[in-house]
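Student: Sharing a model prediction with you, sequence too.
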Amino acid sequence: MKIRLASLVSLVSLAALAAALPAAAQEKVLNLYSARHYQTDEALYANFSKATGIRINRVDADDAGILARLKSEGSASPADVILLVDAARLWRAEADGLFQPFKSALLEQRIPATLRGADAGQGSQWFGFSTRGRVIVYNKLSVRKDDVDTYEELGDPKNKGKVCTRSGSHPYNLSLFGAVMQHLGEAATETWLKGMVANMARAPKGGDTDQIKAVASGECQVALTNTYYLARMMRSSNPDDRAVVEKVGVVFPNQASWGTHVNIAGAAIARSAPNLAAARQFLEYLSSDSAQAYFADGNNEWPVVAGVKTANPALDALGKFKAETIPVAVTGANQSKVQQMLDRVGYK
């Protein structure tokens, strides 16, 4: 009897194990490499998993680190989806063959063609899911708004000794300068960049928040920043941040001409994605109204999908503006020529 009972227990255990194996083997996962360092995105990912049952394994690094990792892993990479935060970086990764094309009627309908990669017939290799403007902030006590309401005026002698920026080679600036090159042409853009160097109040350093603070403190008078950095300070409960915001004005440049430069945060499917269906589902989820609203309310970025309702007081306060309409892929493609210009004019 003992022998029979033991045998029965063994058979039951084996049956239970056999039943469990298919479930484990079929667990749905998504391997996400993300350069978005925003804690507010946690809920974005959690909502996707809750809605789909797909567990997200996330690797966080900066854009350069993610791209280096993808290159080193090659076809053995476990990455399914890549999230990057600039058009120049997305274009570079596409040029390096790190993505695969993805055709989706839903994304093509919801995301403007200017905010996604080029489509050679098999679909785009990346899609923008949120936007931010690259605006000019100025010291309200020492600068007239009319003297800094275009990008071109940053290189005008009237602003000599007033300008500060982060590194010219940072992708946020490379994308802006690539857009300006598309509008003005190569020769005029290089002349403009030379003028910006001559107008610097100090050598380029720091990030966008540092530029805003430098304008408020009087270290410089005029600076470039992405809108979401300013919006964060506008929504901050820190009295120091609020004091900075009170001292600076903001301009959406070139409203009378081509419009303010707009950049994106975007996503792509990795070239060797092992969980292709989950990757496709995740990208389409990012275009949903709920995810789009979260980009706005969670990280102060504008949705790319028209008509999405948001509840962000800082974005409301910044107001509506005319945005440029050239494809962001073009600005990314111009980065190599722009970098050569920066080297020639001494823009660090």
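Tutor: Okay, I see it. Residues are numbered from 1 along each chain as shown.

Student: From here on, just use CA atoms for contacts and neighbour counts.
Tutor: Fine.

Student: Residue 244 touches residue 216, doesn't it?
Tutor: Yes: applying CA atoms under 8 Å, one finds residue 244 in contact with residue 216, separated by 5.5 Å.

Student: which residue packs closest to residue 167, ignoring adjacent ones?
Tutor: Leaving aside its chain neighbours, residue 167 sits nearest to residue 204 (5.1 Å; criterion: CA to CA, 6 or more residues apart in numbering).

Student: Equivalent analysis for residue 329, please.
Tutor: Spatially, and ignoring its direct neighbours in sequence, residue 329 is nearest to residue 117 (5.8 Å; CA to CA, 6+ apart).

Student: So that neighbour is in contact with residue 127, correct?
Tutor: Yes: proximity of residue 117 to residue 127 meets the contact threshold set by CA under 8 Å, at 6.3 Å.

Student: Second structure for comparison follows:
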Amino acid sequence: MTFSIRTSVFAGALALTAIPAVAEEVNLYSYRQPELLAPLTDAFTEETGIKVNVAHLDKGMVERLEAEGDRSPADLVFTVDISRLAAVVNAGLTQPVTSDVLTENVPAAYHDPDGHWWGLTTRARIVYASKDRVADGEVTTYEDLADPKWKNRICIRSGTNAYNVALVSAMIHHHGEEATKTWLEGVKANLARKPQGNDRAQVKAIWAGECDISVGNTYYMGKMLEDAEQTEWANSVRIVFPTFEEGGAHVNISGVAMTKAAPNKENALKLMEFLVSPKAQEIYAAANYEYPIAPGTEAIDLVKGWGEFTADDTNLMDLANLRPQALQLIQDVDFDG
């Protein structure tokens, strides 16, 4: 089924002023681009008649909401990782949401115990390994990345990137701060080059022979395969799902939270519940090459073809709360230096 892009985008997101509540409208502030949400928001509007307005923000969501206060037009915030969700929650800018539909469709590990945020889809933080230079079974755990056998063989983006901070937080959760600092020092010693670029840039570096493995999110494989200029990069690697030594594969989420000021609260709840329905879950996961989380839903065949894995079952809010310690350790070892 094909959905045309009819989502109403806020004109001039940074200049947006408060708008009056409208009975059949719901307003989103999103770190994810409107065109990536369009299949979802179009389907919601088609089903309910409620128009969805999306304001895309590159950064500064907390500051924006704080400045607007009770006059904020935003009903919901969309983010693409747990740390950004937690930042909005910890700033006191959200309200708890109680819903049987949300509770039934979102596993406990993927929502705030107090109901302030709810996960929508997941992605795994995995290893991209050269098909030519890395044998099957050479890397099986995140702890392996600090093994000296990988000296001058690893590429990675900045340690302070939100996705890597979440991974370091998970390492702290499993092993404590001292062991995690030692691990970070080991990973740094194994880097083939200074951290730089995004996750796709690391795969390009593998293709170019600059390194043999990199750390990235699963969905970037799909993104590369749909880009003619990057398909060759994608075909030079395979996906490996590492685990923690006594845990599963590290996952992160895209998620949603209701703002404290929400002028269209009823419509916002309807959209939240729609987003975790099997129909919406499969639309969203397919559009972004991610994993749906609602019971009975499945990823598309391409994503399933990357392999099976067991996700680490740590509640992501526990990891978000470790973000300050993770950032401090990353800075202490001068990871990007």
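Tutor: All right, it came through fine. These numbers were taken from a predicted model, which means no experiment stands behind them.

Student: Who has more neighbours out of residue 117 and residue 127 of structure 1?
Tutor: Between residue 117 of structure 1 and residue 127, residue 127 has the larger neighbour count (other CA atoms under 10 Å), namely 30 against 24.

Student: got the contact list for that one?
Tutor: The contact partners of residue 127 of structure 1, taken as CA atoms under 8 Å, 6 or more residues apart in numbering, are 111, 115-117, 266-268.

Student: To which residue of structure 2 is it aligned?
Tutor: Matched across to structure 2, residue 127 of structure 1 falls on residue 118, judged by TM-score structural alignment.

Student: Nearest residue to that match in space, please, no chain neighbours.
Tutor: residue 111 (4.4 Å).

Student: Can you find the partner of that neighbour in structure 1?
Tutor: Using TM-score structural alignment, residue 111 of structure 2 sits opposite residue 116 in structure 1.

Student: just checking, that match touches residue 124?
Tutor: Yes: under the criterion of CA under 8 Å, residue 116 of structure 1 makes contact with residue 124 at 6.7 Å.

Student: Can you tell me what residue 282 of structure 2 aligns to in structure 1?
Tutor: Match for residue 282 of structure 2 (TM-score structural alignment): residue 293.

Student: isn't that match right up against residue 312?
Tutor: No: at 9.3 Å, residue 293 of structure 1 does not count as touching residue 312 under the criterion of CA under 8 Å.

Student: now the strands: where do they sit in the stretch 51-200 of structure 2?
Tutor: Under the criterion DSSP state E, counting those that start in this stretch, the stretch 51-200 of structure 2 contains strands at 51-56, 76-79, 118-130, 154-155.

Student: average offset between the third one and structure 1?
Tutor: By that I understand strand 118-130 of structure 2. For strand 118-130 of structure 2, the mean deviation from structure 1 after alignment is 0.5 Å (mean CA distance after the TM-score superposition for structure 1).

Student: what do you get for the first one?
Tutor: Relative to the matching residues in structure 1, strand 51-56 of structure 2 has an average distance of 1.1 Å after the fit, by mean CA distance after the TM-score superposition for structure 1.

Student: quick check: that strand aligns to which part of structure 1?
Tutor: Mapping strand 51-56 of structure 2 onto structure 1 (TM-score structural alignment) gives residues 55-60.

Student: Please apply the same query to stretch 130-140 of structure 2.
Tutor: Against structure 1, stretch 130-140 of structure 2 falls on residues 139-149 (TM-score structural alignment).

Student: Span of the matching stretch from start to end?
Tutor: Stretch 139-149 of structure 1 stretches 13 Å from its first residue to its last (CA to CA, to the nearest Å).

Student: Please work out how many residues are found near the aligned partner of residue 160 of structure 2 in structure 1.
Tutor: Under the alignment (TM-score structural alignment), residue 160 of structure 2 pairs with residue 169 in structure 1. By the criterion of other CA under 10 Å, residue 169 of structure 1 has 17 neighbours.

Student: Kindly provide the distance from residue 169 of structure 1 to residue 320 of structure 1.
Tutor: Taking CA to CA, one finds residue 169 of structure 1 at 29 Å from residue 320 of structure 1.

Student: Between its first and last residues, how far does stretch 251-266 of structure 1 reach?
Tutor: 25 Å.

Student: what's the answer for stretch 27-39 of structure 1, then?
Tutor: End-to-end distance for stretch 27-39 of structure 1: 26 Å, by CA to CA.

Student: Please apply the same query to stretch 301-309 of structure 1.
Tutor: Start to finish, the residues bounding stretch 301-309 of structure 1 are 13 Å apart (CA to CA).

Student: buried set for it?
Tutor: For stretch 301-309 of structure 1, a neighbour-count test (16 or more other CA atoms under 10 Å) marks 301-305 as buried.

Student: Pull the distance from it to the chain's centre.
Tutor: Its chain's average C-alpha position is 15 Å from that of stretch 301-309 of structure 1, according to CA atoms, centre = their mean, to the nearest Å.

Student: And stretch 119-136 of structure 2, by the same measure?
Tutor: Once both centres are worked out by CA atoms, centre = their mean, stretch 119-136 of structure 2 turns out to sit 15 Å from its chain's centre.

Student: which parts of it are buried?
Tutor: Of all the residues in stretch 119-136 of structure 2, those buried under the rule 16+ other CA under 10 Å are 119-131.

Student: so can I have JSON lines of those residues showing distance to residue 330 of structure 2?
Tutor: Below are the buried residues of stretch 119-136 of structure 2 laid out as JSON lines (distance: CA to CA, whole Å):
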{"residue": "119", "distance to residue 330 of structure 2": "26"}
{"residue": "120", "distance to residue 330 of structure 2": "28"}
{"residue": "121", "distance to residue 330 of structure 2": "27"}
{"residue": "122", "distance to residue 330 of structure 2": "24"}
{"residue": "123", "distance to residue 330 of structure 2": "23"}
{"residue": "124", "distance to residue 330 of structure 2": "21"}
{"residue": "125", "distance to residue 330 of structure 2": "18"}
{"residue": "126", "distance to residue 330 of structure 2": "19"}
{"residue": "127", "distance to residue 330 of structure 2": "20"}
{"residue": "128", "distance to residue 330 of structure 2": "22"}
{"residue": "129", "distance to residue 330 of structure 2": "24"}
{"residue": "130", "distance to residue 330 of structure 2": "26"}
{"residue": "131", "distance to residue 330 of structure 2": "30"}
